[in-house]
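*Asks:* sequence? don't have it. structure:
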């Protein structure tokens, strides 16, 4: 049995930041996550949905809606956040002694495999995973935290060339980059697992909902371990509503696009060097990420720094022009690019 691992520090720790730097939540500009600053309007959930256990027919209905929305070829498995599926990935290849993870990336993949005693091999690119022959390969596309992208043809070629290896693709930030998505191939390629996060694009991370696209055999393993009623009735109801409202989805895309431009402009005007980005966050070289993170926090602006790349911070999207000005001026004040 492996020893418990230290938890990873993620973005979104606003309560901890307040405990250290003071202020009320309303006084903070929290840019520490890659979650949309806008929430798709949700419907009123009927009382019966709260009282009753989720019906299997409703689970299938929402799965079908998710398949069409994401462009899949098979009905996905709804999970209580993709983190729940990440915890179970070692079960899919119980014989694996090694896993190749395109790094740096979302740290919970490494944690999950380490808990099962599986050796981690960090590789810089998907191509670099080819010669090491690890039975499992993990790629986030677009990648978190640096926004790196791997074109779909390259991903598809790797999957076809390595059919004996399980390839896990995390598409948590692909809602606005559908040209990268491998969802359509999942289910037809038995060695492919694609995970989609519902909460990031829709601004509903607190709902804890995600979808896994894979072969029936893989989904069966995950569903068996998750057990019945893994996803709540209210989460299913809100997802079903969201997938069906193309008008609201289009408005949300426009808001995110506008916020992305405002955030980029603020960073450029503050002299911050942008190294990478996705539609929902920026990855920036500020010289000393921890120092800048703490200096911004003293002014109640929260961003994310990283141990693996200490010069970097990740900055989420501002919700409006006033917040963009605040970010710009605060960055200027703390000298985000110290000489």
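*Replies:* Everything's here; your move. Because the structure is a prediction, the values reported are computed rather than measured.

*Asks:* only C-alpha atoms for contact and neighbour calcs from this point on.
*Replies:* Fine.

*Asks:* state the distance from the residue nearest the centre of the chain to residue 280.
*Replies:* Centroid check for the chain by C-alpha atoms, centre = their mean gives residue 172 as the closest residue, at 3.7 Å. Residue 172 sits 11 Å away from residue 280, going by C-alpha to C-alpha, to the nearest Å.

*Asks:* repeat for residue 33
*Replies:* From residue 33 to residue 280 the distance is 9 Å (C-alpha to C-alpha).

*Asks:* compare those two (neighbour count), which wins?
*Replies:* Using other C-alpha atoms under 10 Å, the more surrounded residue of residue 33 and residue 280 is residue 280, with 26 against 22.

*Asks:* that one contacts residue 34, correct?
*Replies:* Yes - assessed by C-alpha atoms under 8 Å, residue 280 is found in contact with residue 34 at 5.4 Å.

*Asks:* show me whatever sits in contact with both of the two.
*Replies:* Common neighbours of residue 280 and residue 34 are listed as 316, 317 (criterion: C-alpha atoms under 8 Å, 6 or more residues apart in numbering).

*Asks:* look up the closest residue to residue 287, ignoring the ones flanking it.
*Replies:* Of all residues not flanking residue 287 in the chain, residue 311 sits nearest, at 4.6 Å (C-alpha to C-alpha, 6 or more residues apart in numbering).

*Asks:* next up, a structure to set beside the first:
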């Protein structure tokens, strides 16, 4: 499916719907009980226990040494060859927006269906964008974008196969926002390969706005120049340094969220759902009456993710506590 055109102007498009919009949920279901339980995102519902911030992280601008320390810890956590292979940003979304502006006009293949902002950003950058179902459909592309594990179906793409699918001199973009708690390959950057890693989803701290691109140093420098100075806040640097260095917490979180995902699968099956896929942080399922279930959940103050292009499917994030699990169970029964 053709998404954008290559005349320097992106096709006009409606705003892309995202999870987490509880304002829209309240408008749709004004009589639902409070507090709402937001299951519409893939954010870890059990956040990392941050230590207290030093007051200086708020009082002063982050220094180059502060940022360099974060990049060293991120390189070790993500398996990058060196801190020079790491660009830190205020969330991966800004990296998704910035990359297309640094690349000459290209034919871009986005393996989908997937996170819609990738195709939209490349189209806004004036590139010719096509949604393809797999790597075989990307044969003529100079840029190939894949999300692995994919949102919303959890599909995994091998990074070596992705790099082979790109012509010499081209670019492969691998968004691994959901890989931290999975058993899937955690890819390392190399020539022609950019890897995007999300901090907020894994650590349940999406509001801090922190993300990373792993790439060859020359591209890292261009990304950092495009983002400008002080792109990452002092509190985000402090949080990233603490959390990314805590390997034990990450292992425990992977095990705990795996148990939660299995529990959610059992509840979905009992409700007549068919699991399409997902990760340890979300599950996507098909239902015979998905619109009706979405309405019943909304009336009960539970917000899940629906997909206009796939009205038979719903995506469920993980409930954060016993009360939320019980509310979800009552509706699914």
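*Replies:* Yes, it's here. Quantities reported herein were computed from a predicted structural model and do not represent experimental measurements.

*Asks:* what about the residue nearest to residue 287 of structure 1, neighbour count?
*Replies:* When neighbours are defined as other C-alpha under 10 Å, residue 311 of structure 1 has 17 of them.

*Asks:* let me see the contact set for it.
*Replies:* 285, 286, 287, 288, 289, 290.

*Asks:* quick check: longest strand in structure 2 by residues?
*Replies:* Looking across structure 2 with DSSP state E, the single longest strand is strand 310-317.

*Asks:* distance between that one and the chain's centre?
*Replies:* 17 Å (C-alpha atoms, centre = their mean, to the nearest Å).

*Asks:* how close does it sit to structure 1?
*Replies:* Compared with structure 1 after fitting, strand 310-317 of structure 2 deviates on average by 1.1 Å (mean C-alpha distance after the TM-score superposition for structure 1).

*Asks:* can you name the next helix or strand after the helix or strand hosting residue 268 of structure 2?
*Replies:* Residue 268 of structure 2 is located in helix 247-270, with elements delineated by DSSP states H and E. The element immediately downstream of helix 247-270 of structure 2 (helix or strand, assigned by DSSP H and E) is strand 274-279.

*Asks:* isn't residue 173 of structure 2 right next to residue 191, touching?
*Replies:* No - here residue 173 of structure 2 lies out of contact with residue 191, judged by C-alpha under 8 Å, at a distance of 11.4 Å.

*Asks:* and the two? Which one has more around it.
*Replies:* The neighbour count for residue 173 of structure 2 versus residue 191, taken as other C-alpha under 10 Å, is higher for residue 173 (25 against 14).

*Asks:* number of residues surrounding residue 322 of structure 2?
*Replies:* Residue 322 of structure 2, neighbours per other C-alpha under 10 Å, totals 9.

*Asks:* against residue 86 of structure 2, how distant is it?
*Replies:* Separation of residue 322 of structure 2 from residue 86 of structure 2 (C-alpha to C-alpha) stands at 38 Å.

*Asks:* where along structure 2 do the helices fall?
*Replies:* 22-28, 56-59, 64-78, 92-98, 117-124, 159-164, 200-203, 217-227, 234-244, 247-270, 290-299, 322-332 (DSSP state H).

*Asks:* make JSON lines out of those helices and add distance to residue 307 of structure 2.
*Replies:* Below are the helices of structure 2 laid out as JSON lines (distance: least, C-alpha to C-alpha, whole Å):
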{"stretch": "helix 22-28", "distance to residue 307 of structure 2": "15"}
{"stretch": "helix 56-59", "distance to residue 307 of structure 2": "39"}
{"stretch": "helix 64-78", "distance to residue 307 of structure 2": "31"}
{"stretch": "helix 92-98", "distance to residue 307 of structure 2": "20"}
{"stretch": "helix 117-124", "distance to residue 307 of structure 2": "14"}
{"stretch": "helix 159-164", "distance to residue 307 of structure 2": "26"}
{"stretch": "helix 200-203", "distance to residue 307 of structure 2": "20"}
{"stretch": "helix 217-227", "distance to residue 307 of structure 2": "32"}
{"stretch": "helix 234-244", "distance to residue 307 of structure 2": "32"}
{"stretch": "helix 247-270", "distance to residue 307 of structure 2": "17"}
{"stretch": "helix 290-299", "distance to residue 307 of structure 2": "10"}
{"stretch": "helix 322-332", "distance to residue 307 of structure 2": "19"}
